[in-house]
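Colleague: need a 3D model of the following:
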Amino acid sequence: MDVQRVGPYTLVKKLGEGGMGYVHLAHDPAGRPVALKTMRPELAAREEFRRRFGKEAEAARRVARFCTAPVLDAGFDRGTAYIVTEYVEGPDLSAVVAQAPLAGSNLEALAVGVATALAAIHQAGVVHRDLKPSNVLLSPVGPRVIDFGIAQLADTGQAVMTVAQSMGTPAYMSPEQARGEQASPASDIFSWGSLVAYAGTGRPPFGTGGVHEVVYRVINHVPMLDGLDERIRPLVERALDKDPRRRPTAQQLMDLLLGRSEVPVAAATKAVSETWTPVLTRPQSLPAPKPAPARRGPWLPVVVGVLAAALGAGATLAVVRPWEERGALPGTAATTSTVDALGTRFEVRIDSLVRQGATARLQWTVKNVGTENAPLYNKFGNGALDTTVSRVSIVPPGVGKPLYPARKDDACQCSNVPTAPFDGGNQLQFWAVYDGLPEDAEHVDVNLGPLGVITNVAVSTA
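Modeller: Below is the predicted model of the structure:
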């Protein structure tokens, strides 16, 4: 494209090209950098497109800027339709994963950040419809979702093949989109699951190949999730349910990931940005560097303090887990037990019990290894209306009474238990924070209520 100006914006360089048009780095009238997307001329020539463009662009401008690149302006200039967004410095997810999948806290923060962006998008009444790796930019402060709401401008109810081609690869479409049906917020959740699976394994969960081949797998096959971090896999599986009615909402994704009900998008965005480690792409000609040994200890207290300020102790990232040290460090899985309860069989694993002074954070996983559905909702709380795990206690040696989860602002500093069914093969991860742990306590007993008592659990130090 030879035009050097579009509207009041000066084009600097082309950043990319997609099914809808071209993206340029541009300067606004004040000289600030912005990203300017021009739509393909054949789209702008369609009367329906022109009719919907202003309406959809205005809806996109209502999306809050939490984990997104907000829309700043939109218009027509000499027959060219354009949309202007905040410029995000950083590679897209596909460029980073092409070199190595994400792992650890960055994979978990990506899942939280993209879920937060979808919550903000859906709260504005917008459906993204084209969430995929190239539409997630990895900025120095965390993931940023772009191009929300734009894909629907090209959707005129044509055949699946045409829609897939106009929107790029179908590997991240929901089954209903792949069938040419109307997209909904639940469609974005399916795309979230595919995106997180790709980020964590390096491959789309429904494979690659021709359009018809991939579309068939999206509609009919189970996702391939081998190699995905087991701590996040259960939630990805729920998001990839073929039935949109059974998928969690974006807010529920946030709540499950952060371990707290009704987490505000502002608090989630701040927590993600403070725990995100910036990623860099390297020239393709350079060999991949060998990973350095994990060194988490020195910055661990800083991260905990930042998260406490952002969310309060009860909203610490449940999957980012700044308290947990991994690999060969203390805090890894300590004890596993199998118990028959609630009409089925459970495997209970204490993942970590990590102290800082007199405060300790317990994390455990419950997996249904039986054959019966056994919902855990309302099974671990103190009272019929308590949906948390406030009843789970730790009993240090020499202490006359158990320690129950700490409370702040009359809220339990612990996980909520989801209302979803808990069938065989499903697993859930929980956490709770306790105050008053004696300094000399090296082992404690953990009372999990209906799942029994696990004895002699080691206490490690952050």
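Colleague: going by C-alpha atoms from here, please, whenever you check contacts or count neighbours.
Modeller: OK.
Colleague: over to residue 134. Which of the three states is it?
Modeller: helix (DSSP: H, G, I helix; E, B strand; the rest coil).
Colleague: which residues touch it?
Modeller: Shown here is residue 134, whose contacts under the criterion Cα atoms under 8 Å, 6 or more residues apart in numbering are 92, 93, 94.
Colleague: from residue 54, how far out is the first one?
Modeller: By that I understand residue 92. From residue 92 over to residue 54 the distance is 27 Å, taken as Cα to Cα, to the nearest Å.
Colleague: tell me which of those two has more neighbours.
Modeller: A side-by-side neighbour count of residue 92 and residue 54, using other Cα atoms under 10 Å, places residue 92 first with 21 against 16.
Colleague: ok, now which ones touch the more buried one?
Modeller: Applying Cα under 8 Å, 6+ apart, the residues near residue 92 are 133, 134, 135, 136, 137, 138.
Colleague: apply 6 Å and report the result again.
Modeller: Contacts here follow Cα atoms under 6 Å, 6 or more residues apart in numbering; on that basis residue 92 touches 134, 136, 137, 138.
Colleague: format those residues as TSV; extra columns: distance to residue 344.
Modeller: Below are the contacts of residue 92 laid out as TSV (distance: Cα to Cα, whole Å):
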residue	distance to residue 344
134	43
136	41
137	44
138	43
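Colleague: next, the structure of the following sequence, for comparison with the previous one:
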Amino acid sequence: MHRRTARAAPDGLRLRPVRHDPLLPDDPREVGRYRLTARLGEGGMGTVYLGLSPGERRVAVKVVRADLAADPGFRQRFAREIDSVRRVGGFHTAQVVDASSEGERPWLVTEYIPGPSLQRVLDEHGALPTRTLRALALGVAEALEGIHACGIVHRDLKPGNVIIAESGARVIDFGIARAVGATALTRTDFLVGTRGFLAPEQLTGAPLTPAVDAYAFGMVLAHACGAAPFPPGARLEPALRTLPADLSAVVTACLSADPAARPTPAQILEHLGGGKDRGAGDWLPPAVRTLVGLHNMPTVDAD
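Modeller: Now for the predicted structure:
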């Protein structure tokens, strides 16, 4: 185990390095040429680990679930998807480092982005102020624009898949969900996505388009401003009344039941005006900035 000394915060509090969850007995210790050191999270597609490259660079290693790995069709789609995902870049996504569809379990390696998830930020600090919401919306929309340009649909955009980093909001875990198939449901009714962020068409097994990401984008912003989850039968307009008019209009359009009525990422960026309300100053509230700073300190890994 690597130990680091905590540094003092400006207000006199002691900041402690982030401690990741230890590997479980059944977890692999190596994937390809990457040594795994801790768990970062687990989802419907598999488990994500913190790892080290041969050059000691930190990476995030996603290992696909065993039941999906046993499906030859999934492996073929996964291999095709890897070729597309490698092309995705930009300031607001996690760069793909390596991947393999061979072996017992397919895996994908991306850069490790130090920072809390948006979900953790909302759990610990509640709704975000307008300045932060606007920067979040612009960053995520720009990420989706780059992802869609490569022919990829994220399919599982949610607060847990948005990292709040020093450089801004970063979208992770993109592209691989598309490898499961051309619809939301596979032959075994495996649902791709997270309930509460699924577009209506994802619940029916209908053919999917990038518009499903627009719906999830609207739900992410609704959660970030404290309007969601919505009570049954609630109208959108009253729930979004705390938002500026342009942000409210974007969320409302994104949550349309009609996929064709939802805006594209480029239309969202144009509507929000890019630099509006983004003058000098930090885009994050002080408490969230401190949380981001903790993740950028040397971490403690469980070996």
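Colleague: which of the contacts of residue 134 of the first structure lies closest to residue 249 of the first structure?
Modeller: For the contacts of residue 134 of the first structure, the residue nearest residue 249 of the first structure by Cα to Cα is residue 93; the value is 22.6 Å.
Colleague: that closest one -> the second structure?
Modeller: With TM-score structural alignment defining the correspondence, residue 93 of the first structure maps onto residue 118 in the second structure.
Colleague: its match: neighbour count?
Modeller: Residue 118 of the second structure: 23 neighbours (other Cα under 10 Å).
Colleague: do the same with the one 5 residues further on
Modeller: Residue 123 of the second structure: 10 surrounding residues under other Cα under 10 Å.
Colleague: ok, so of the contacts of residue 134 of the first structure, who is nearest residue 49 of the first structure?
Modeller: Checking the contacts of residue 134 of the first structure one by one against residue 49 of the first structure (Cα to Cα), the nearest turns out to be residue 92, at 27.5 Å.
Colleague: which non-adjacent residue is nearest the closest one?
Modeller: residue 137 (4.1 Å; Cα to Cα, 6 or more residues apart in numbering).
Colleague: for residue 121 of the first structure, same thing?
Modeller: In space, residue 121 of the first structure is closest to residue 63, 5.4 Å off (Cα to Cα, 6+ apart).
Colleague: tell me how far that neighbour lies from residue 151 of the first structure.
Modeller: Residue 63 of the first structure is 16 Å from residue 151 of the first structure, by Cα to Cα.
Colleague: if we can go back for a sec, just to check, the match of residue 93 of the first structure is in contact with residue 159?
Modeller: Yes: contact criterion Cα atoms under 6 Å: residue 118 of the second structure and residue 159 qualify, at 4.8 Å.
Colleague: show me where the second structure has strands.
Modeller: Assigned by DSSP state E, the second structure shows strands spanning 7-8, 14-15, 30-31, 34-42, 46-52, 58-64, 96-100, 107-111, 162-165, 168-171.
Colleague: what's next to the third one, contact-wise?
Modeller: Meaning strand 30-31 of the second structure. With Cα under 6 Å, 6+ apart, strand 30-31 of the second structure has contacts from residue 36.
Colleague: next one: the fifth one
Modeller: Surrounding strand 46-52 of the second structure, the residues in contact under the criterion Cα under 6 Å, 6+ apart are 34-42, 58-65.
Colleague: which one's the longest helix in the second structure?
Modeller: Among the segments of the second structure that qualify as a helix by DSSP state H, the longest is helix 130-149.
Colleague: buried residues in that one?
Modeller: For helix 130-149 of the second structure, the neighbour count (16 or more other Cα atoms under 10 Å) marks 130-148 as buried.
Colleague: so what corresponds to residue 36 of the first structure in the second structure?
Modeller: Residue 36 of the first structure maps onto residue 61 in the second structure, by TM-score structural alignment.
Colleague: can you give me the helices in the stretch 201-350 of the first structure?
Modeller: 211-220, 233-239, 250-258, 265-275, 300-311 (DSSP state H, counting those that start in this stretch).
Colleague: filter the contacts of residue 134 of the first structure down to the ones in helices?
Modeller: When these are checked against helices (DSSP H), the matches are 93, 94.
Colleague: redo the contacts of residue 134 of the first structure as a markdown table? Include distance to residue 195 of the first structure.
Modeller: Conversion of those to a markdown table gives the following (distance: Cα to Cα, whole Å):
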| residue | distance to residue 195 of the first structure |
| --- | --- |
| 92 | 12 |
| 93 | 9 |
| 94 | 10 |
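Colleague: how much space between the residue nearest in space to the middle of the second structure and residue 120 of the second structure?
Modeller: Residue closest to the mean C-alpha point of the second structure, counted by Cα atoms, centre = their mean, is residue 161 at 1.8 Å. Remark: distance between residue 161 of the second structure and residue 120 of the second structure (Cα to Cα) = 11 Å.
Colleague: which stretch among the helices of the stretch 201-350 of the first structure comes nearest residue 352 of the first structure?
Modeller: Among the helices of the stretch 201-350 of the first structure, helix 300-311 comes nearest to residue 352 of the first structure, with 15.1 Å by Cα to Cα.
Colleague: okay, the closest one sits on what stretch of the second structure?
Modeller: So helix 300-311 of the first structure sits over no part of the second structure, by TM-score structural alignment.
Colleague: next: stretch 352-364 of the first structure.
Modeller: Counting by TM-score structural alignment, stretch 352-364 of the first structure has no counterpart in the second structure.
Colleague: what's the end-to-end length of that stretch?
Modeller: Terminal residues of stretch 352-364 of the first structure lie 7 Å apart, using Cα to Cα.
Colleague: which non-adjacent residue is nearest the match of residue 36 of the first structure?
Modeller: Of all residues not flanking residue 61 of the second structure in the chain, residue 109 sits nearest, at 4.5 Å (Cα to Cα, 6+ apart).
Colleague: what's the one you found aligned with over in the first structure?
Modeller: Matched to the first structure by TM-score structural alignment, residue 109 of the second structure sits across from residue 84.
Colleague: thought its match was touching residue 38?
Modeller: No: the pair residue 84 of the first structure and residue 38 fails to qualify as a contact (Cα under 6 Å) at a distance of 8.8 Å.
Colleague: before we move on, back to that, closest to residue 192 of the first structure among the contacts of residue 134 of the first structure?
Modeller: Nearest to residue 192 of the first structure among the contacts of residue 134 of the first structure, counting by Cα to Cα, is residue 93 at 12.8 Å.
Colleague: so who does that closest one touch?
Modeller: The neighbours of residue 93 of the first structure, taking Cα under 6 Å, 6+ apart as the test, are 133, 136.
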